[in-house]
Structures are given as C-alpha cells and as structure tokens.
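Engineer: return a 3D structure for these sequence lines:
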Amino acid sequence: MANMPRKRPHEDSLPEDLQKLVAHQIEASLSGRNKYIILAHPSMDHIKKALIELDPLSYTEVKVDWREFESGMPNIFIEEVHKLLPAHVLLLLNMRRKEILLDQLSLLYAIPRYGCRSLTVLLPFFPTGTMERVDREGEVATASTLSRMISAVPMTPGGPARFLIFDIHALQIRFYFQDSILPVLLSAMPLLLNLLKTRYASEDVAVAFPDEGAKKRFGGFFEKEGYPVLFCSKVREGDKRVVRVAEGDPQGKHVFIVDDLCNTGGTVLACRSELEKRGAKKVSVFVTHGVFPQGTAWLDYVGLSWQKFEGGGFDRIFITDSIPETCSIFEERKVSQGEKSHFEVINLAPALHTYLQGQVNYDAREAWRK
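Structural biologist: Reported below is the predicted structural model:
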C-alpha cells in the first residue's frame, strides 16, 4: 500500500479557467520564458498590445475597469483578480497628467495585496524629472514628492517592486526612492543605434548633443560604436545668448541631435541652424520623450510645437511612445499629412521585452554606463 502511487485528480474535474492557467504556466515554464500578467492604464494599451504581439506566450492581459463614482473619484475594478495570486505582474503606468495620477496610484498600491509573486512597473517617462533640485528658497522639488508617493507601494512576496524608467532626466533621482522599491534606469539609445546601423548604415553619420550634460550622459555610448560626437552650448554674444558648436565638426555629415527629452524645442532648433551653418549635410533629431508644453489649451500647444518642428528643416524627427498623449497627436497629424510628415514614433516594447526576458546584454541599461 505504501508503494502505491498517489492518485491525481482528473483534470476534467478542475474549473476551466484553472485548467487554462495551469496549462499556460506549464507551457511557459517549458519554453524558458519569463511569464507576466499585464495590467495597463488605457493610455498604455499600445505598449501592452505590442508586447503581446511580440511574444503571446510570455504576456497575458488582465483587464481593469477604470470606472468613476458620480463625484469623479476613482472606482477601479480588477477583472479576474484571482490570476494575480501566482503570477509575476507587469503594470504599465502613465503619470504624465496629474488628473489620472490618483487612479493609477490606487491600482499600484492594491496589486501587491492580492498576493502577486512579483511586481514590475513600467513608468517610461518620469514626469517630474526636470524639477529634481532646489536652487533657491521657496522652490519645491516635485521629483522628490513623486518618488515618495511611488515608494509607498507595498512589498510583494518576491520582494520590492521594480520600476523601469527610460532616460530619466537626472540620474541622482534614483536615490530619492526608498528601499521599498527598486528603480531600474533603462535607455532608449540602443533603439537609435539600431536605426543608425540599419537604415543609415550607408550614410556618414555624426551624433550631436544640445548641451554638455547630454553629451556626458550618452556620448560615450555612441563613441564606442565609432560615431563622431559633437555638442553645442549657449554662449553670450553681446546682450544675447546663442547656440554654437562647442566641439566636433559636422561638415558633410548627417547629424542626429540626441537628447532625453524635448520641451518647447527652442534649443534643438537653434542647434540645427548652427549645424547647418557649419556644413552639416542633413540634420535629424532623436529624443526619448517628446514632452512639449502643457497648459489650459494643451492640445493646441502640442500642435503648434509639432508644426514648428515639422517646418524646422529636419530630415527626420524620431520620438518614442513614452508619452501617449503626444504620440497620438503626431500619429493623427501624420495620417492627415501622409508621408509628408517628418515625425516617426519608435515603440519601446522591443527594448522592454529584451530586458524583461533577460536576453543577452542588457543594452537598454548599458547606454547609461558607457
């Protein structure tokens, strides 16, 4: 009797949804993939869909009903919440607009309490990154404020939540987070490098930065790959401050102006004009975060900024899809103007997928280190 095999319950006796879950877990384990359940704010659906299309075995969606009470306050419901219990969860957030901040923080704090095995959060753009320090009394460093709010997320059974942030404006912000979470700083610069090595492989390319700070952050990454690196700086000429090429020669080259983010774009436009005067054959732009000004008529401001760049003399203007609101404006205008548009949106999903699956060399992280 002691040697008789234990009976296993017939799989037909298990609930259908549990059968599917067990089968999916077994398939993922045998394939060697890291399996994630994805929850996303509606504005981040484009990245969610791209990940699922890239690897359907690695990513499964759990839907969230982003309802509101009559008062306008959040009334959020996670469908099929039981699926979170044994799972590694990937949460896609967009905190660019303060009116949707409470909704997302509420979901963020709730997920670990439903027993997920681990929590990884994609926050591609850290929206208060440019206000990371106090230069005069009375200023408020909102980067510190948002870091504290994010750090309040509960621990998971697998440890602290990971927060993946692309091209944060100031590296020291990582130290604003408390030990309850793990900030992981990624970079979109490998996506640009892939463009240069494929689409622009036959051209004489140089990489320019609109200021010395950007060169310090990213210059070594491109220098190691053999690309000439330039940078511009603002100098005073009489009563004016003008942009000049401080280092490097753009003569006869297709120059890519590179930075982590772009607000009004005035410095980038001035840099393009100076590079052209110095003999650049063509000038393109790559920025991770196309921020652009906000205000009461934000969509109008974005449209005007977009038009300013469109007519600014650039060959191509690349941004990533880190800020969904900006990308939707660009895509709508691109559809209306057809191939006349100089803008092109680069999807972050492939770089995110590579990091999540631990494939090869962590290029998205190494761009910061070189």
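
Engineer: use CA for all of it now, contacts and neighbours both
Structural biologist: Noted.

Engineer: counting neighbours, what do you get for S336?
Structural biologist: As a burial measure, S336 scores 11 neighbours (other Cα atoms under 10 Å).

Engineer: quick one more, to check against the first:
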Amino acid sequence: MKLICGNSNTDLAQSIAGYLKTPLAECLVRRFADEEVWVKIGENVRGDDVFVIQSTSFPANDNLMELLVLIDALKRASAKRITAVIPYFGYARQDRKPAPRTPISAKLVANLITSAGADRVLTMDLHADQIQGFFDIPTDNLIAVPAMVRDIEKNYDTGNTIVVSPDVGGVVRARQLAKRIKSPLAIVDKRRDKPGQSEVMNVIGDVSGKSCILVDDIIDSGGTLCNAATALLKNGAKDVSAFITHGVLSGKAVERINGSDLKELVITDTISATDAVKASDRIRVITVSDMFGKAIVRTANSESVSVLFE
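Structural biologist: So this is what the prediction gives:
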C-alpha cells in the first residue's frame, strides 16, 4: 500500500499517514512557468495499491487538475489499483439542472476522475448522496457524524441540547446526529415571499432554553448559518453552536462568523485551514484523519467500510 498526496491538504495527508504508520510516498507536484501542473512519482509503484489524498477545495480547478495528473501518472506507472481519496469533493453543489442551459458539473468531474484512471473513490459527506451514482466506479461516502459525536459528548451537556438543521434539505444529516446523541430535532425554515424582500426564518420545533447545535455539510459564505443562529436566539435558545463538515469559508466568511451570534463553529480538517481560520477564537477544527485511515485500511484489505458509519 502506498499513500500519495497533492498540495491541497498536506496536513490531513500527514495525519492519515501518521495514523496508518505509513510514510507518504515521494512525489513532486510543481508548476511550469505558465502554471501547468507537473508531476513526478519518486518511487516505484508497480503493482501497488495506491491511495491519492487530495481535496478539490480552493483553488478548486488547480487542485482538481493536480488530482487528475497524479492519477494519470500512477496509471502509467502500472499501479495495481488507484483510489482517489477526496476528503472534500468540489463541484458537488452542481448536482442537477436547476434552470435551463446549466451544467451538471458534479457528473462532469466524476467522469474526469474515472477517465483519468481511478479505480475507486473515497470521500466524505457529499453535498448530495446521489453523486455516488455519478461515478462508474465503486464510491464510498464517509460521514463526519461519528467525529462530531465524540466532540459533542466531550465538550457539551447533551442533556440540554437540541440538534438543528439550518434548512429543510439537511434534515437527514441532522437526524443522524440527533439520534446518536439522543437529542430532539428542530428545523429552520427559510423563505422569501417576494423578490427583493429579506428572508424570514421560521423555527420548527421548541428550542426555548436549549443549547442548539446547527449541523450541515458545507459552510461557504456563512450567511445562512449566521442568520439561523440569530433566529434561534430570538426563539428563546440559550446559545447556538455549529458543526460543519467542510469549512469552505470563502470571502469574508470568517469575519462574518466572528461577528455573529454563534458561540462557536466547529469544522473538520477535510479542507486545509487558512490563517484567518486559525486566528479565529470562534472557529475550532477537529480531525477526521482516523476515519479516513480506518477506511483506507479496510479498502486495502477488501473489508467492509460501512461499519464505520455505525
């Protein structure tokens, strides 16, 4: 078994390697003067089971291209099997045609990864579960809930918590967390009656006096999450925290979180933390390296990965 990583999230790759007690294979990923990706695998991988660790986070196109070129290099070096380990799968939010003449970019990216030569995909908390079906190769979609549960049980009074989905679409994910920590469930219903009018946040469920835990897969600009926190407090919540798998946090998102009503934001390390994230006293990062490590071992040994969801 060999582990190889690109430049998108070297800290997570090192953590996974440390968990597995397997050093990362020698690999050079550089750029030509015109920013074309150049890759060289520094050791023999012929006949090996290779796992390429690379999130397709910002800069999404560069990191995606690195992943594709790495896979192609391994394929041409006669690796026995190539598993693309993509902790954060970019372009997942474009999983359908919401309007005429728009792409389904998630399917396009899935085709690219398959065509490049990947034999399997291992990822976490896809924005939509059906994206697994976009791949014509086996795809395992891990969930971050077990890592969140461990942190919540360690740092929160679960006897006075309520899990909240920030929108109707995230109810399934919120229910998974609520069931594990034996907490009730609430939903924030967001609606805009007319174009140009501000959104109205209606809270479905009794949050009065409770410590609310918002849970979602992605936080990008942070606007929806911050507005949901304010709505929950107006409905009598004691305090509001958020647990999000992928901390995209683009633009002024960190600044928005720092000035919001959120007690804290907890994200995983599927995306490499920026300096702004590291400097924030409102944002905390938990690792999912052990989950990926266990999944990699089970994949290499042809064992079930689904037990990690239990």
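
Engineer: state the next helix or strand along the chain beyond the helix ranked longest in structure 2.
Structural biologist: For structure 2, the longest helix by residue count, based on DSSP state H, is helix 60-76. Using DSSP states H and E, the helix or strand that directly follows helix 60-76 of structure 2 along the chain is strand 81-86.

Engineer: what's the matching range in structure 1 for the following helix or strand past that following strand?
Structural biologist: Counting by DSSP H and E, the element after strand 81-86 of structure 2 in chain order, helix or strand, is helix 105-116. The alignment of helix 105-116 of structure 2 onto structure 1 (TM-score structural alignment) spans residues 142-153.

Engineer: can you tell me what L249 of structure 2 aligns to in structure 1?
Structural biologist: When structure 1 is aligned by TM-score structural alignment, L249 of structure 2 is paired with F292.

Engineer: rewinding a little: what does the match of helix 105-116 of structure 2 rub up against?
Structural biologist: Applying Cα atoms under 8 Å, 6 or more residues apart in numbering, the contact partners of stretch 142-153 of structure 1 are 105, 108-109, 112, 128-133, 161, 173, 176-181.

Engineer: picking up where we left off before, contacting residues for the match of L249 of structure 2?
Structural biologist: With contact taken as Cα under 8 Å, 6+ apart, F292 of structure 1 is in contact with 262-265, 301-302, 305, 326.

Engineer: on that earlier part again, PyMOL command to pick out the buried ones of the contacts of stretch 142-153 of structure 1?
Structural biologist: Buried residues within those, by 16 or more other Cα atoms under 10 Å, are selected in PyMOL with:
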select buried, resi 105+108+109+112+128+129+132+133+161+173+176+177+180+181
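
Engineer: picking up where we left off before, go through the contacts of F292 of structure 1 one by one and say which ones hold in structure 2.
Structural biologist: For the contacts of F292 of structure 1, the contacts that are reproduced in structure 2, applying both residues aligned by TM-score structural alignment, their matches' Cα atoms under 8 Å, are 262-265, 301, 305.

Engineer: what about the helix or strand containing E255 of structure 2, how far off from structure 1?
Structural biologist: Assessed by DSSP H and E, E255 of structure 2 sits inside helix 253-258. On superposition with structure 1, the mean distance recorded for helix 253-258 of structure 2 (mean Cα distance after the TM-score superposition for structure 1) is 0.9 Å.

Engineer: could you point out which element follows that helix?
Structural biologist: That would be, after helix 253-258 of structure 2 and using DSSP H and E, strand 264-268.

Engineer: what range in structure 1 does that following strand sit on?
Structural biologist: Under TM-score structural alignment, strand 264-268 of structure 2 corresponds to residues 316-320 of structure 1.
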